[in-house]
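*Asks:* Have a look at this prediction, sequence included:
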Amino acid sequence: MRHSASRAVLFFLCSLSLFISTFASASLEQQRNKFIQAEKLYKANKISQYKKLKTELKDYPLLPYLDYQEINGRLTSSNSVSVSKFIEQYPDLPISDRLNRRWLNHLIKTKKWAAYRKHYAKHPVAHIHYECQNQTALLNGTTKQKKAALYQAKTLWMVGNSQPKACDPLFKAWMATGRPTSKEAIGRFWLSIEQGNIKLAQYLTKKIKNKKLKAQAELFWSIYNNPEKVESTLLKKLPKVHQSKTAQLSYKRWYRQKAITATNSWIKHRDSLVPKEEQLNVSEYMGIRLNRNYHSQAIKLSQRLDPDYQSAELTETRIRNALAKQDWLAVKQGVKHLPAEEAKDPKWQYWAIIADRHLDPQNSHKEEIKALAEDRSFYGFVAAELNNTPFRMNAKSDAISDLQLEELSQLPAAARAGELFKLGRLTEANREWRTALGQMNEEEIQLAGYLARSWGWHLQAIINAAKTERWDHIDLRFPHPHAKLFEMHAEKNNLDLSFPVAIARQESAFLFNAQSRVGARGLMQLMPRTAKQTAKKHKVPYKKISELYNPETNITLGSAYLGDMLKRFDNNPAYAAAAYNAGPHRVKKWLKQRGHLPLDVWIETIPFKETRKYVQNVLAFRVIYDRLEGRQPSLLSEKQVQLLALNQSKRTAL
């Protein structure tokens, strides 16, 4: 009886929690609609209606955003008291910082120097732009304040990088006093050289009037602009403290002009020009580029550039170049010299096995391949294909209750982030989410990914899993929104059902309005030109770029384009994924250069790091999504498995 009563109480509490959660969601949706309406009323200047509606939103998480809209809308007629009041009332809100910056910029623009100084002293902004504005405000103050500003100007000017335009009025006033001196100018010149800011150094050369110091700068340019002179005695005429950096910059420039000549000269002269502890910078620069370009002399020169394998990054490029040449001994040596932690990467474990198998065909390495097949990764899945064993998911999940998520969602910043996400205001939502995470304890941060997932904010759920290193939490890392749309268009374009969704997972992490720095848009990150061409080819209705933010349009066009790439490249998903990411023209070029290589070698030797990782991820994600959907997964077709390095001859095939 007691057990029955306990179960009844538990059932009641769960039901009550679900009812409260459902009621709260409905209430929030009503408030959300009222919030949108209130914003519109304010913009339409219907203030009395706006104020009445605002009183109904006193418990709504985004109420401060209405206050912000009011003060921001009348910023030109506001005063520091009202701005300070908002900042102090909402110190943790990202919009408080935005308002503070806008107000400071307004005060400078309207030349309200005293007001700026007073407000900045109370609400400083940790950015050089606003510090320079503060010094400009001081410059327009008392004689004592002006003197202090001119003194500070030198400190702000004497850096190795260009300062923002906000510093120009201060620097102009400082220069009107006869500054910089030649000594100051040459000092900043060398600071810019140390940071590799060549354009700034060119500008500063004009500021050096002293003949002796001018000659010093001109000697640098003589060597840098004619880098073959770096071998000569000219370098020794520069101050000793600047000789090493001059040699490094000059050799890098020389390499860009004549790679092999510069590399041989560097190997010959580096010990006499640059301290031992600084040499790796240039050796890496040259070696990595030689190997990435698969230069015929790269392996030999790399051995001379870095004989002790000090650079892990250079060692990796040496291994890839050795793979491209199928020099299995060099591959084995390279993996052997990787740092211990990097050598544990499934990628390098795989290539160590393949190299050993080619060097010693009598040793099957079946146990090593079997062990690697336990890993949930591209190379773990390749090993599983070779070993003819099931793909391992090794999945974990946390038991999270609705009540836990409800409690977490009540944190003010989390509540604001959730509402902004649901309103589609992702810039503000991301800022509030970062604020929320900064206020959470470790346990709450672990829950945060599940909260984001419950909202459909899959990108933040995926990021949360990565930042908390929960790599085995497949439920967080691999959501499947728009499943029916993806499957319908996969079938329509003769694609494996998980191929388009794997592309979307890699491209945007299912952020429907994602936009890349180069202009790709939406779930499957289509470039507008590609979308237009694909729409025309497949007779898909498409009029404007904004339609790419519509999931159905994006999935329709993205799947069609992916299908085109698959047909173009012999139904090979690796080539198709590479073409989707880097463009078919590049894949055509890479196939012409290295298409004769085994498929796994070709993938690992893709010149672009981003595309290489992209292809490996997409192929692995296809397997994971097939498993999650209960389908029989395969990484590669039987034909493609035969193209792997281990199956290229009867001697090495398992």
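*Replies:* Great, that's in hand.
*Asks:* only C-alpha atoms for contact and neighbour calcs from this point on.
*Replies:* OK.
*Asks:* gap between Gln616 and Asp564?
*Replies:* With distances taken as CA to CA, to the nearest Å, Gln616 is found 20 Å from Asp564.
*Asks:* go on, Ile208?
*Replies:* Look at Ile208 and Asp564: by CA to CA, they are 60 Å apart.
*Asks:* take a look at this one as well, against the first:
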Amino acid sequence: MPVFRSSPRRLPFPLTRCLAGMAVVVLALVRSTSATAAAAPTDAQRAAFKQAYATAQQQGGDAWRAQAQGLRDYVLYPYLEAAALEHDLATLDLARVQDYLTRYPAMIPADDLRRAFLGELARRQDWTDFLPLYQDGLGDALTCDALQARMAQGQSLDFDRDLAALWQKPALPGACDPVLDAAHDAGLLTPTRLWARIDRAVAAGAGGTVAALASWLPARDAETAQRLALALRDPAEAVAQAAHWPDTPRHRHAAALALQRLARRDSSRADQAWLTLRKRFHFSDEQRNDVLNALALFHATDFDDHALQRLAELPAAAQTDATREWRVRVALAEQNWRAVLGAIDALSPEQQRDGEWRYFRARALAELGKPAQAQQQYTALASEPTFFGFLAADRSDAPYALCPWTLDEDDARARSLLADIGMQRAFELFAVDLPRDARREWARALRGSDETTRRQAALLAYQRGWYDRAVFTFSSGDALRLYEQRFPLASQDGVVPQAQQAGIDPSWAYAIARAESAWMSDAHSGADARGLMQLIPATGAQVARSYGLPWNGGDSLYDPVVNVQLGTRYLAQMAQRYNGAPWLASAAYNAGPIKLDQWLAARGTLPPDVFTATIPYKETREYVARVMAFSVIYDWRLSGSAVPVDQRLTPIGTTYVPPAAGAVRKPVSCPADVGTEPAASGSVAAPTAASSSSDS
């Protein structure tokens, strides 16, 4: 993303009479049955639902009911009342909530209402009403609220019964603070228990938890724990203070931890601190190796002088897959092809099977004057439909290997799915533009189902334009060859005409959207990036101003048409900054142009494939590979052939021109020995988010 910046079936018999004590059970069964005989929802019903739902959310009360006339039998009707009740939480009483839960048991909006009202009761400290409504398994915050409720009614805390499970977690919500305070006052939080949780928190990097727990330890132990917290929070200050710490096991742990974390931020400063602290502390072999590993790794990600030598000389016990991999990357950055081969030979067997290292083995052999061996490697790799497989096909003059597969429709299974009330709700929620709720209903309806059923459901979703269900479902085995479903041509979103108007290749625009959001129109990242092409509101506003396009605020980015219109223009801006090169613009789109400019300044003379391999951010490296591979697949889907990848990876500083009508294109064929696609770069289904730290 640009850094300017998750059923019951119908019973075959009527339920006409029952005992009064079974009334709730009957209602549950009746309301969760499928509506096989019900007519398909109409556009008028959907429009009425949207209007009533907006009113329920914004006004609460009963105003929505007038707009919901005729929707009583509509499959999403329970969502209306739940939305109104959630709006009115502050004035609700237990009876109204229980009435809804009784009428709509086991439904997702009922579960949400229960959680929300329990939270409101906890805010009111109304523990009398809280306990009858509470159920186990509603999350740590409500678990702690329930413990508060029981204490308010005179129940004493028991560590094993009440706290042992919570105590295993490195961080807890604020709702647990009163419970932990009470446990401490009751003498339940012994030093042994406190240290056990502190150790877990340290392992998880939860410095705040460590600092909070430290205050409950005896004074000397509290000081030691605070030093562990300091190592997590401010490693530079911790290594400075460590020169005066005693050589005890926990202080050694804190010092080693601080050195490793400082290496990530400032490898040269960590080097100097290591020279001092290794004389003061009797580090264990494991601690010593962990520090040496971190120093070598982060000197490598900085591409410092002697980084290659440090990695090669790293003791075997200190090596990891990351250091072995970075030995190859540093050798590539130096274009030391003999060192590249040596580093690849030092990789683990599993790493050596990765397409990236098979490609660079061939590349090194070619550079070292061994073209026959290189071609043998390229030819084998060219049979794989991945970024490195496509690069190998270009270098061996082979067609791209794409072998489409078709999933047979199972009519009986499809009818069964469509008759399921949970699936009906899922499809209908998608139809009324509530994709998050749709995904939740989908997940519940398919819970425990087999792979065949899930695939048929995804096929039904694809046929209805719900593309992200297919992208995420068809993510392994033969399903990776369901290119039509995994790489949808969402023409209604205007990708092709908008890309053409922006002056960029439509297949690249499709690839960015696919990599960014996997076609989830409501995708929302932690950096506030939104929609199909993951724009943040500030970027959307800037692009709109630059192109004289309308701008209706950040939420408009969830409209696929708006998102694609602005996203293609933003891509055009990134491309223009980098001489039109889509591969460099993709890197900037993910990591930001400031970072990319730094990398170009340091290594901008490298060939494109080598430069990509030396991008310090793992996510951005994989993102560029994924987008370029997706561009090939979308190009093929749009035209039946593809512009070669090596034409898309223009040398740094040269101008790239989007392919015109007469451009040379690469044929696509299906090798006779086709098997399942490997899950390598270019075959990843999930969307990504920008990284802000070096690879590790």
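*Replies:* Thanks, I have the structure now. Bear in mind the structure is a predicted one, so any value in this text is a computation, not a measurement.
*Asks:* Just give the TM-score of the two.
*Replies:* For this chain pair, the superposition-based TM-score is 0.81 by TM-score structural alignment, normalised by the length of the first structure; 611 aligned residues with a CA RMSD of 3.9 Å.
*Asks:* if we can go back for a sec, from the neighbour counts alone, determine which of Ile208 and Asp564 of the first structure ranks first.
*Replies:* For Ile208 of the first structure versus Asp564, neighbours defined as other CA atoms under 10 Å are more numerous around Ile208 (23 against 17).
*Asks:* What count of nearby residues applies to the closest residue to the more buried one other than its chain neighbours?
*Replies:* For Ile208 of the first structure, ignoring the flanking residues on the chain, the nearest one in space by CA to CA, 6 or more residues apart in numbering is Ser182 at 4.6 Å. With neighbours defined by other CA under 10 Å, the count for Ser182 of the first structure comes to 20.
*Asks:* mind listing what Ser182 of the first structure touches?
*Replies:* Neighbour list for Ser182 of the first structure: Lys207, Ile208, Lys209, Asn210, Leu213 [criterion: CA atoms under 8 Å, 6 or more residues apart in numbering].
*Asks:* By neighbour count, which of those residues wins?
*Replies:* Counting neighbours by other CA under 10 Å, Ile208 leads the contacts of Ser182 of the first structure with 23 neighbours.
*Asks:* Let me know whether my guess that that residue is in a helix holds.
*Replies:* No. Counting by DSSP: H, G, I helix; E, B strand; the rest coil, Ile208 of the first structure is not found in a helix; it is coil.
*Asks:* close enough to count as contact, it and Ile186?
*Replies:* Yes. With contact defined as CA atoms under 8 Å, Ile208 of the first structure reaches Ile186; the gap is 6.4 Å.
*Asks:* Secondary structure element for the equivalent of Leu113 of the second structure over in the first structure, which one?
*Replies:* Per TM-score structural alignment, the equivalent position to Leu113 of the second structure in the first structure is Leu99. Using DSSP states H and E, Leu99 of the first structure maps to helix 94-109.
*Asks:* what's the mean deviation for that helix versus the second structure?
*Replies:* Compared with the second structure after fitting, helix 94-109 of the first structure deviates on average by 2.3 Å (mean CA distance after the TM-score superposition for the first structure).
*Asks:* Check which helices and strands that helix is in contact with.
*Replies:* helix 63-73, helix 80-89, helix 113-122, helix 128-139, helix 426-439 (3 or more CA pairs under 8 Å, 6 or more residues apart in numbering; DSSP states H and E).
*Asks:* Take the ones you listed and lay them out in TSV including distance to Gln31 of the first structure.
*Replies:* Listed next are these as TSV, based on distance: least, CA to CA, whole Å:
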stretch	distance to Gln31 of the first structure
helix 63-73	10
helix 80-89	22
helix 113-122	35
helix 128-139	37
helix 426-439	17
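*Asks:* most packed of these?
*Replies:* Mean neighbours per residue, mean count of other CA atoms under 10 Å, is largest over those for helix 128-139, with a mean of 22.
*Asks:* start and end residues in the second structure for it, please.
*Replies:* The alignment of helix 128-139 of the first structure onto the second structure (TM-score structural alignment) spans residues 140-151.
*Asks:* how close does that stretch sit to the first structure?
*Replies:* With mean CA distance after the TM-score superposition for the first structure, stretch 140-151 of the second structure averages 1.5 Å from its match.
*Asks:* just to revisit the earlier point, now for Ile208 and Ile186 of the first structure: what residues contact both?
*Replies:* With CA under 8 Å, 6+ apart, Ile208 of the first structure and Ile186 have common neighbours Lys214.
*Asks:* Now for Lys52 of the first structure, how many residues are close by?
*Replies:* Using other CA under 10 Å, Lys52 of the first structure has 11 neighbouring residues.
*Asks:* Next: the one 3 residues further on.
*Replies:* Around Thr55 of the first structure there are 10 other residues, counting by other CA under 10 Å.
*Asks:* if I look at it, how far off is Ser48 of the first structure?
*Replies:* 11 Å.
*Asks:* can you check Glu547 of the first structure too?
*Replies:* Separation of Glu547 of the first structure from Ser48 of the first structure (CA to CA): 37 Å.
*Asks:* out of these two, which sits in the more crowded spot?
*Replies:* Per other CA under 10 Å, whichever of Glu547 of the first structure and Ser48 has more neighbours is Glu547, with 16 against 11.
*Asks:* where's the nearest residue to that one once chain neighbours are set aside, which helix or strand?
*Replies:* Spatial nearest neighbour of Glu547 of the first structure, chain neighbours left out: Thr553 (6.5 Å); criterion: CA to CA, 6+ apart. Thr553 of the first structure is part of helix 551-568, with elements assigned from DSSP H and E.
*Asks:* contacting residues around that helix?
*Replies:* In this structure, residues lying in contact with helix 551-568 of the first structure by CA under 8 Å, 6+ apart are 482, 485-486, 489-490, 493-495, 500, 512, 522-526, 531, 534-535, 538, 540, 542, 547-548, 572-573, 575-577, 579-580, 584.
*Asks:* Can you list the buried residues in that helix?
*Replies:* Across helix 551-568 of the first structure, burial judged by 16 or more other CA atoms under 10 Å covers 551-567.
*Asks:* any idea how far Leu147 of the second structure is from the residue in the second structure that Tyr116 of the first structure lines up against?
*Replies:* Structural correspondence for Tyr116 of the first structure with respect to the second structure (TM-score structural alignment): Phe130. For Phe130 of the second structure, the distance to Leu147 of the second structure (CA to CA) stands at 11 Å.
*Asks:* got it, and Val25 of the second structure?
*Replies:* 29 Å.
*Asks:* can you check Gln647 of the second structure too?
*Replies:* Gln647 of the second structure sits at a distance of 64 Å from Leu147 of the second structure (criterion: CA to CA).
*Asks:* Also Ala316 of the second structure?
*Replies:* Noted for Ala316 of the second structure: a distance of 50 Å to Leu147 of the second structure, by CA to CA.
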